[in-house]
Structures are given as structure tokens and as C-alpha cells.
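Peer 1: Here you go, sequence then predicted model.
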Amino acid sequence: MPNRVYKKIEVTGTSTISIEEAVQSALKHASQSVRGLSWFEVLETRGNIIEGTVDNWQVTVKIGFALD
């Protein structure tokens, strides 16, 4: 088996519901244009506050995939 080479991209998903949904949003959109996604790591979690409550979650992830 040959050695593999991987590339990482960084994307930010958003959600008004949860952190997990923001991650899923990022992965879903990335998978529409990049093949063979293998893993992800959460880099940053943040959100918007309106009137003292969370209005929107924003989660930045790095996503790894093997190059052809």
C-alpha cells in the first residue's frame, strides 16, 4: 500500500440550534465539493448573542481528506 498524502481545508458552519448542527452543516457543505472526507477537528466555537441569549452558533473546523 503506498503512502497517502492528505490535505486539510478550513470551513465554518453555522446553526441557530446547536454546536453539533453547526459542525454537521460545515461537513455537509464541504462534502458537496470535496471527495473522500476522512476526519475533522474543531478549531473554534463562537456565537452571536441577542438580548442575552445565543442567536447563532459558528463552529470552525479543519477537515482532512486524502489526495488522489
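Peer 2: In hand now; what should we look at?
Peer 1: Only C-alpha atoms from now on, for both contacts and neighbour counts.
Peer 2: Noted.
Peer 1: secondary structure element for Leu27?
Peer 2: Using DSSP states H and E, Leu27 sits within helix 19-31.
Peer 1: got another, please set it beside the one above:
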Amino acid sequence: MAVLKVIEILSSSEKSWEDATKQAVEKASKTLNNIRSVYVKEQSAAVKNNQVTEFRVNLKVTFELD
């Protein structure tokens, strides 16, 4: 029987929401094993001088416990 755990993490990127998501998974995989999926709970962006400067995501990461 598999036991899964869900954690919430935040990530940001100057490129895109997709890049922020990829960076979050890459960083999380350094300390978490068996990542099964990520769910993008929220997206937001920072704006400065009428320009988007940063894309932000709030993710739920699901992974299997050893």
C-alpha cells in the first residue's frame, strides 16, 4: 500500500508560470523522493512600472513516503 503526502510550496520566475513550476519541482526533488504530481493552486504576478516582473505559483506537491 502506498502512502502519499502533500505539501505546499511557493516558487517564482522572471520568465513564466511554467518556469516557476519547473524550478519548484527541480528544487523539491533534491530533498523529496518519489514526487508523483504537482497541482498549481494559485498563480500571481508582481508588477513594477506597469510591467510584469515576476511570475509566482503556489503549488501542492504530492509524493510517496518511503
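Peer 2: Okay, I see it. Being a predicted model, the structure only gives us computed values, none of them experimental.
Peer 1: Mean deviation, the helix holding Leu27 of structure 1 versus structure 2?
Peer 2: Superposing on structure 2 and averaging over aligned pairs (mean C-alpha distance after the TM-score superposition for structure 1), helix 19-31 of structure 1 comes out at 0.6 Å.
Peer 1: whereabouts in structure 2 does the next helix-or-strand element following that helix align?
Peer 2: Tracing the chain C-terminally past helix 19-31 of structure 1 and defining elements by DSSP H and E, one meets strand 37-50 next. Per TM-score structural alignment, the counterpart of strand 37-50 of structure 1 in structure 2 is residues 35-48.
Peer 1: How about residues contacting the matching stretch?
Peer 2: Here stretch 35-48 of structure 2 makes contact (C-alpha atoms under 8 Å, 6 or more residues apart in numbering) with 17, 21, 25, 29, 52-64.
Peer 1: Restricted to helices, list the residues you listed.
Peer 2: In helices, defined here by DSSP state H, the members of the contacts of stretch 35-48 of structure 2 are Trp17, Thr21, Val25.
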